[in-house]
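What follows is a predicted protein model with its sequence.
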Amino acid sequence: MGEISALTWGVTVALVVLLLAVDLVLAAIRPHRVGFGEATAWSVFYIAVAVLFGVWFAMSYGGDLGTEYFTGYIVEKSLSVDNLFVFVIIMSTFAVPEEHQHKVLTFGIVLALIMRVIFILIGAALLSLFSFVFLLFGLLLIYTAVQLFRHRDEDPDVEDNLLVKGARRVLPISDDYIGGKLFAREQGRRVATPLFVVLVAIGGIDLLFALDSIPAVFGVTSEPFIVFAANAFALLGLRALFFLVKGLLDRLVYLSSGLALILAFIGVKLVLHWLHVDIDPRVPEIPTMLSLAVIVGVLVIVTVASLIKTRGHPEIKAHSGSLRAHPHHERRD
């Protein structure tokens, strides 16, 4: 075990950029409806890449850091499923044609990764300077968990997003997608297409998810490399996962409750860590292996309970959960 080498950083970043580039090129040169078989193949590929990377990382840097990576990856993967809910809502709200959904998702993933890298750098710098940031992160996650649980049967109001409102106010928006372009000329004037507004909406949502997911994974590990790798590999598989499970998402009726429990658990873990380091070393800490067991256990229970519930009551639909109430919120059919 030891410090993460510059070579490891460089190779990992290059791998992530290469995989993103492949996604972008495929989305750009061959817009098409992604079928179940293709989505399954890509999902298996990305999970295999993440697992093989984790095995290599554990062998190179030790089992403890390897466990932290896999725990962080599972946390980020579970949060990314909630992210998919919101992507589905955005796609349906703006009626994105199926052949352009691949492109939208890839851009959304790139935006999410850029924002998370920024937050990782800020978070790592703060944690190295001030140990009470663990307390702040813990309280933020507990607050988020409470809000998510309170509004677990709601969806975010995409049209109410400040960035979307601003884009609509500032830019002329066309009615049509105009071949999947972001900007086009219509009746002699330059206009933004609905695809641009969709990307703005996804960017705003990505920002909110980064604010939750980065403190959550810092609750598992304080190693910035693991935080980056767990986020990157979880996000890389998001596009394929979207097409694979979008029919299943409506059935995960207890997912938002399960995620609220996971965020609250990690929040408590961070608060205990702060108490242990800054207040009294006799305060117990939650070990990473226990964290991994709790997180996997919650996800398994939530998934099984959701599928049982919707089998008996197929009319019940899942919701992503919201961090605030919407007075004029309409439930999805």
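Looks like it arrived, so ask away.

alpha carbons only for contacts and neighbour counts from here, please
OK.

List the contacts of Ser213.
Each residue near Ser213 by Cα atoms under 8 Å, 6 or more residues apart in numbering is listed here: Glu76, Leu79.

Kindly tell me how buried Trp9 is, as a neighbour count.
Applying other Cα atoms under 10 Å, we find 14 residues neighbouring Trp9.

Apart from its neighbours in sequence, what residue is nearest it?
Closest residue to Trp9 apart from its sequence neighbours, by Cα to Cα, 6 or more residues apart in numbering: Phe225 at 7.3 Å.

One more to weigh against that first structure:
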Amino acid sequence: MTMWVLTIVGLCALIGADFFIGRKPHDVSIKEAGVWTVVWIVLAALFGLGLLIFGGGQPAGEFFAGFITEKSLSVDNLFVFVIIMAKFAVPSQYQQRVLLVGVLIALVLRAIFIAAGAAIITSFSWVFYIFGAFLIYTAWKLIQEARANDEDEEWEENKLLKAAEKRFGVADRYHGTKLWIQQNGKKVMTPMLVVMLAIGTTDVLFALDSIPAIFGLTQDPYIVFTANAFALMGLRQLYFLIGGLLRKLVHLSYGLSVILGFIGVKLVLHALHESGVHVPEISIPFSLGVICAVLVVTTITSLIASKKQEKAAAAEPPKTDSAETDAGKGDTVKVESGKAESTKDDIEA
């Protein structure tokens, strides 16, 4: 309990410092985002090193495997965050505040999920079969979505958000960083609060696969929570750092599907082992190696594929009007839309 209290107090202090430093609304530069991304990664590494010193190699390895997995899965969240920001037309100077509060909401909701998951695992060991099967199904579904390559993806508000908007009402414009205002004698939410709730509650959908995934790497609730906390708290800076790079990670979904499928198989093997069936179990060092290798290969192949697409697009000749093209071939051309004839001089005029 002492360790839990100290950890939560420490995280609250870090979050408070982050909020205090970036409390003034502003456009986040690449430099600022890069510095804070490195800071959060270093803090996570130091925490893992502390686990190694005081707890040994097993918990440290589980933490790093869980942190890298949650971090990679959280990158996929950023695609949806971009869509939400665009849908609500969030001014650029307010986006960092929206993400900070939205991520805090997500962290609280994930803590509830983690507590529930830990309680279920403790009482029912067979739940590993369900978690494993669900991750394998999610991996397959992710591959299908990646192959569909839906560029016109739309984000829809969840029922909780719709109910809140209907109950309290929403102002017609942003009022700085205010969350509530008086409008026509009634207290209503501002779009700022709505988009914060959208970011936080939408993350619950991602937790449905990320929480079982990390429980496949460790059954220690403390490590599950801290790995999620460090992965989420650096998500805001990562949003601004790689926002323009997201579209280039064309193979990310394939990589994440491989990771989820791999952890799903690991969970099933663990469940069989717990049931008394003699099957090989996948070790944490091997899991960590597979996860890192998949992410490295996915990133490299994504950047290569994106570069080829850019070159192909640049090599395509610009489209010209058919009438203008035909006009260079003779004095008389046919305009297909009206089936009428015009002279070359008329078209040039």
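Sure thing, it's come through. Remember, it's a predicted structure, so these values are computed and weren't measured experimentally.

ok, back up a step: can you classify the residue nearest to Trp9 of structure 1 by secondary structure?
The three-state label given to Phe225 of structure 1 by DSSP: H, G, I helix; E, B strand; the rest coil is helix.

Could you check which residue of structure 2 pairs with it?
Correspondence of Phe225 of structure 1 to structure 2, assessed by TM-score structural alignment: Tyr222.

you'd agree that match is up against Trp4?
Yes. With contact defined as Cα atoms under 8 Å, Tyr222 of structure 2 reaches Trp4; the gap is 7.5 Å.

Break down the stretch 201-349 of structure 2 into its strands, ranges please.
Along the stretch 201-349 of structure 2, counting by DSSP state E, counting those that start in this stretch, strands occupy 332-335, 340-343.

List just the one of these that sits closest to Thr325 of structure 2.
Closest approach to Thr325 of structure 2 among the strands of the stretch 201-349 of structure 2 (Cα to Cα): strand 332-335, 9.4 Å.

The residue nearest to the spatial centre of structure 1: helix or strand, and which one exactly?
Taking Cα atoms, centre = their mean as the criterion, Ser80 is the residue nearest the geometric centre of structure 1, at 3.2 Å. Using DSSP states H and E, Ser80 of structure 1 sits within helix 63-93.

List the buried residues in that helix.
Of the residues in helix 63-93 of structure 1, 65-91 count as buried by neighbour count, 16 or more other Cα atoms under 10 Å.

Same check on stretch 171-179 of structure 2?
Neighbour-count burial for stretch 171-179 of structure 2 [16+ other Cα under 10 Å]: Ala171, Tyr174, Leu179.

In structure 1, what range does that stretch match?
Counting by TM-score structural alignment, stretch 171-179 of structure 2 corresponds to residues 174-182.

And for stretch 62-72 of structure 2?
With TM-score structural alignment as the criterion, stretch 62-72 of structure 2 aligns to 68-78.

aligned partner of Glu145 of structure 2 in structure 1?
So, by TM-score structural alignment, Glu145 of structure 2 is matched to His151.

Likewise for Val98 of structure 2?
By TM-score structural alignment, Val98 of structure 2 lines up with Val104.

Am I right that that match is in a strand?
No. According to three-state DSSP, Val104 of structure 1 belongs to no strand; its state is helix.

So it sits against Leu199, correct?
Yes. Val104 of structure 1 is in contact with Leu199 according to Cα under 8 Å; the separation is 6.7 Å.

and the residue nearest to Trp9 of structure 1, how far is that from Val133 of structure 1?
Distance, Phe225 of structure 1 to Val133 of structure 1, by Cα to Cα, to the nearest Å: 19 Å.
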